[in-house]
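>>> model the structure of this input:
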Amino acid sequence: MRTAYSVETVRTAERVLMARLPEGALMQRAAAGLAAACADLLGRVYGSRVVLLVGSGDNGGDALYAGARLARRGAGVTAVLLTPERAHAGGLAALRRAGGSVAAAGAGEGLVAGADLVVDGIVGIGGKGGLRAEAVPLAEAARRSRAAVVAVDLPSGVDADTGQVHGAAVRADLTVTFGTHKPGLLIDPAREYAGSVRLVDIGLELPDGAVLEALQHADVARLLPVPAVESDKYRRGVVGIAAGSARYPGAAVLAVSGALRGGAGAVRYVGPAGDAVIARFPETLVSDRGPKRAGRVQAWVVGPGAGDDAGPVAEVLAADVPVLVDADGLRLADPGAVRRRTAPTLMTPHAGEAAALLGVSREEVEGARLAAVRELAGRYGAAVLLKGSTTLVAGRDGGTVRVNATGTSWLATAGSGDVLSGLVGSLLAAGLSAVDAGSAGAYLHGLAGRFAADGAPVGAHDVADAIPGAWRDVRGVG
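Just a heads-up that it's a prediction; the model follows:
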């Protein structure tokens, strides 16, 4: 599992470690890791042209010391100092001793244009807001150049704690981060500025309670339900799907398709699209008598393609089992009924739906995804899965948020979210918590999207069909 910690926690851990180490040792560790990553990216260090963009903080010092290491290996290294009077003195001296040179910011654009590698050491993880005016031309020059761009700890101009980007920021091909991931490296929009991320261990001792968690294969494998010898379809869990309408019968079919592949033993469908569902999936238990009279279930999914019929949503929310609310269900659900529930509730909006629930613009949600998912969870007293390029899952308690990035842009297709709802609902019925079901479901769904697309357009039904392959891949089976 990858974890990300706040700037305050990282700074505290750094101070504790520095108190035990010789002066400057921690920066040397960071610089060594940074230089190694730069060398790997260059391939051939000797004779390469390296430009360091150096600000006034420790990031600038890391860049200077790393530059000195590269200069000793035969690279031509030039440091462009944005604030010469505040540049890290020790790092600057080390670079000069190694044969590196120094230039003023005014010469930076030309140097960047001819570089093989640009190292962004402008602003550290404590920076807020976009780049200052004098740094913007350098960031733009780096973007236009053929040089590879390496960010030190975090691309300058992005917010380490929130993933927000206010104004201009450096776009890196590689970010070398120290000690732990920072939330901004895992959450869009900042994540797309970071490029690939390489974590360098510098010996930090970090407490429990990370701000973000990102599950990996082994973590998801431990969560996935596996039937025991004595299992039957009811012991494995039954998930109810209250979805679809005369206008949107396909949403019901797609939600059922996800549910059938999610680990529950049986799927009950309730709604007006029963004929379409049974024609595609004859194993489904179909009813037209409403959620209350559909039979026993261990979890409900309500809302995909529901249109304007609020009755099934109200019935499902009154049930004393875990409930996933998606799509039209989010609009039709009574907020008070959601807050009064004692059984687990998981809401699964995309950015537009989240914006409507919060009364803000879609752009505000997309620009501050971490704040949005926390606000929704707190306001509704429910777990929330905020869909998007980096899907976030927040528990109702406002604790650690999980982030998932297994998906692909090809998943931005009609019905994909319906498949996800069915898949996650099935995991809820199999006994997973709301956060675990949402996290594992998003991981599998994203992976299935990658497998189905393989670089080409796909439909939602293709994603559903690829879920078993993603499941086997996660569990290392087959």
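
>>> please count neighbours and contacts with C-alpha atoms only from this point.
Noted.

>>> next one: the strand or helix carrying residue 52 to chain centre, how far?
Here residue 52, judged by DSSP states H and E, is contained in strand 49-54. Distance, stretch centre to chain centre, for strand 49-54: 30 Å (CA atoms, centre = their mean, to the nearest Å).

>>> for it, name the packing helices and strands.
Counting by 3 or more CA pairs under 8 Å, 6 or more residues apart in numbering; DSSP states H and E, the packing neighbours recorded for strand 49-54 are helix 58-72, strand 76-81, strand 117-121.

>>> which non-adjacent residue is nearest the residue lying farthest from the centre of the chain?
Largest separation from the mean C-alpha position in the chain: residue 97, at 42.0 Å (CA atoms, centre = their mean). Counting by CA to CA, 6 or more residues apart in numbering, residue 97 lies nearest to residue 68, which is 7.8 Å off, once chain neighbours are set aside.

>>> one more sequence to fold, the one below, so I can look at both together:
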Amino acid sequence: MRHAHRVEIVRASEAELMARLPEGTLMQRAAAGLAATCARLLTGRRGRVYGSRVVVLAGSGDNGGDALYAGAALARRGARVTAVLLAPERVHAGGLAAVRSARGRVVVERETGLAEFSRADLVLDGIVGIGGRGGLRAGARSYAEAARRGVVVAVDLPSGVDADTGEVPGAALRADVTVCFGTYKPGLLVDPGASYAGAVQLVGIGLELPPPDVTALQHADVAALLPVPDVESDKYRRGVVGVAAGSATYPGAAVLAVAGALRGGAGAVRYVGTAAEEVVRRFPETLVTEGGPHGAGRVQAWVVGPGGGEGARQTLAEALASDVPVLVDADGLTELGRLGPGALAGRTAPTLLTPHTGEAARLLAGADGTAPPAAADLAAARLATARRLAAAYRATVLLKGSTTVIADPGGAVRVNPTGTSWLATAGSGDVLAGLAGSLLAAGLPALDAASVAAYLHGLAGRHAAGEPGAPVTASWVAEALPVVWRGVREG
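Next up, the predicted model:
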């Protein structure tokens, strides 16, 4: 599992460690790991470090110092290093001295720096560190806009990205590789910041850290959470998931939600709704019950809302009146936004909400009675949006988008590292809802069910799209779920 910590926590841990170490030790550890990564990249691209053109973009403070010390290490291996000082009066003195001692070149002129930047084999982005806010200033902005041919390595964080949120409020330097120190930063794991980070590599520097602010599951974590039947299992012991979805206008939503649910670990799927004929024709193993959730018989979780149409409000009310976990999606979310958080008051079983940013805007408006915020603003601040929704509704929230963020009302936050832009296709969310609902019925807590579902759904999208990627349908994504499930279990 990847662990990410806020800047405040990182700073405190660094200060505590530095108080116990000789001066400069922490920076030397970071610079050594950074230089080693750069050397591997140069060797892979050019076959050697010797003779490579390396540019160090050095801002003020310790981030620039890390970059300068790493540049000095590369210079001692024969690289032709040019240090471009963006704040000469505040440059890290020790790092600058190291570059000069290693016979590196130092420039302060903007035109010279840009010329070196454009022809470098490797650029070290040490302009702004994890404390930076508000995007790049005018002097550094030209580097974000300039053409370049070499690989850009960000020092701890791409300059211009907010370390805590992933927000990019202005110009930012796009990296091919980011080398982060001690722990991941939340902004490296969530868009839009994640899209600027490239491949992220962690260098340990000995920090002692508290529990993380944000986590991201990996294969081993998901494999450990997948429900596996034992020798005494039957379909009811494995869990029954109820799916209340579809309408005369959107019968396909029911079919797709059931498709995801059948592949999600529960032992049986019970369907209620107007699309029973279409569902049974496609999936004859589905249990069909007339009426709504209230009279459907025993289930261990409900999925309500995909393609729900005019009956969504009654269906939602019946499902929420049950004492089992309920996943609310699509039209169910629209109705919940009209009702507000009071509709969930008194529920003792978990509730999982699965909005995209447009639905999130309506839910937030329903929570405080104001006009819906702009979906684009919510997308740019995904961590904050998911946390706000989870707190307002006292529910677990799976916020869909380029980075899926899962937050629970207790404050835990996870981001999903899998997926592909080809998943932006009709019905994809219905499959995800069914899959997550099935995992709830199989016994996973809401945070785990949402996280595992997002992870598998993202892998299935990648598998269906193939390499380098091609259009997919939601049905193909559902069909790929058993393949990726097996792949995760096999490691």
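
>>> the residue nearest to residue 97 of the first structure matches what in the second structure?
Aligning on TM-score structural alignment places residue 68 of the first structure opposite residue 72 in the second structure.

>>> now swap in residue 114 of the first structure and tell me
Using TM-score structural alignment, residue 114 of the first structure sits opposite residue 119 in the second structure.

>>> that match is in contact with residue 150, isn't it?
Yes. Applying CA atoms under 8 Å, one finds residue 119 of the second structure in contact with residue 150, separated by 7.0 Å.

>>> which of these two has more neighbours?
Set residue 119 of the second structure next to residue 150 and count neighbours by other CA atoms under 10 Å: residue 150 wins out with 19 against 16.

>>> can you pull the contacts of that one?
Under the criterion of CA atoms under 8 Å, 6 or more residues apart in numbering, the neighbours of residue 150 of the second structure are 118, 119, 120, 121, 122, 123.

>>> and the last one, how many neighbours does it have?
Going back to what we said before, that points to residue 123 of the second structure. Burial of residue 123 of the second structure, expressed as a neighbour count using other CA under 10 Å, amounts to 30.

>>> ditto for residue 168 of the second structure
By other CA under 10 Å, the residues close to residue 168 of the second structure number 23.

>>> same question for residue 403 of the first structure.
The number of residues near residue 403 of the first structure, taken as other CA under 10 Å, comes to 26.

>>> translate it into the numbering of the second structure.
Taking TM-score structural alignment, residue 403 of the first structure has residue 415 as its aligned residue in the second structure.

>>> hang on, residue 202 of the first structure in a strand?
No. Using DSSP: H, G, I helix; E, B strand; the rest coil, the assignment for residue 202 of the first structure is coil, not a strand.

>>> tell me the counterpart of it in the second structure.
Match for residue 202 of the first structure (TM-score structural alignment): residue 205.

>>> who's in contact with that match?
Contacts of residue 205 of the second structure by CA under 8 Å, 6+ apart are 26, 29, 30, 181, 182.

>>> what do you get for residue 125 of the first structure?
7, 153, 154, 159, 160.

>>> aligned to the last one, what sits in the second structure?
Meaning residue 160 of the first structure. By TM-score structural alignment, residue 160 of the first structure lines up with residue 163.

>>> how about its match: what's its closest non-neighbour residue?
Excluding the flanking residues, the one nearest residue 163 of the second structure by CA to CA, 6+ apart is residue 187, at 4.5 Å.

>>> residue contacts, residue 419 of the second structure?
455, 457, 458, 459, 460, 461, 462.

>>> would it count as being in a strand?
No. Secondary structure assignment (three-state DSSP) places residue 419 of the second structure in coil, not in a strand.

>>> okay, it and residue 158 of the second structure: tell me how far apart.
22 Å (CA to CA, to the nearest Å).

>>> what of residue 298 of the second structure?
Using CA to CA, residue 298 of the second structure is found at 51 Å from residue 158 of the second structure.

>>> neighbour count: these two, which is higher?
More crowded of residue 298 of the second structure and residue 158, by other CA under 10 Å: residue 158, with 33 against 15.

>>> do I have it right that that one meets residue 174?
Yes. Contact criterion CA under 8 Å: residue 158 of the second structure and residue 174 qualify, at 6.5 Å.

>>> joint contacts of the two?
Contacts common to residue 158 of the second structure and residue 174, judged by CA under 8 Å, 6+ apart, are 196, 197.
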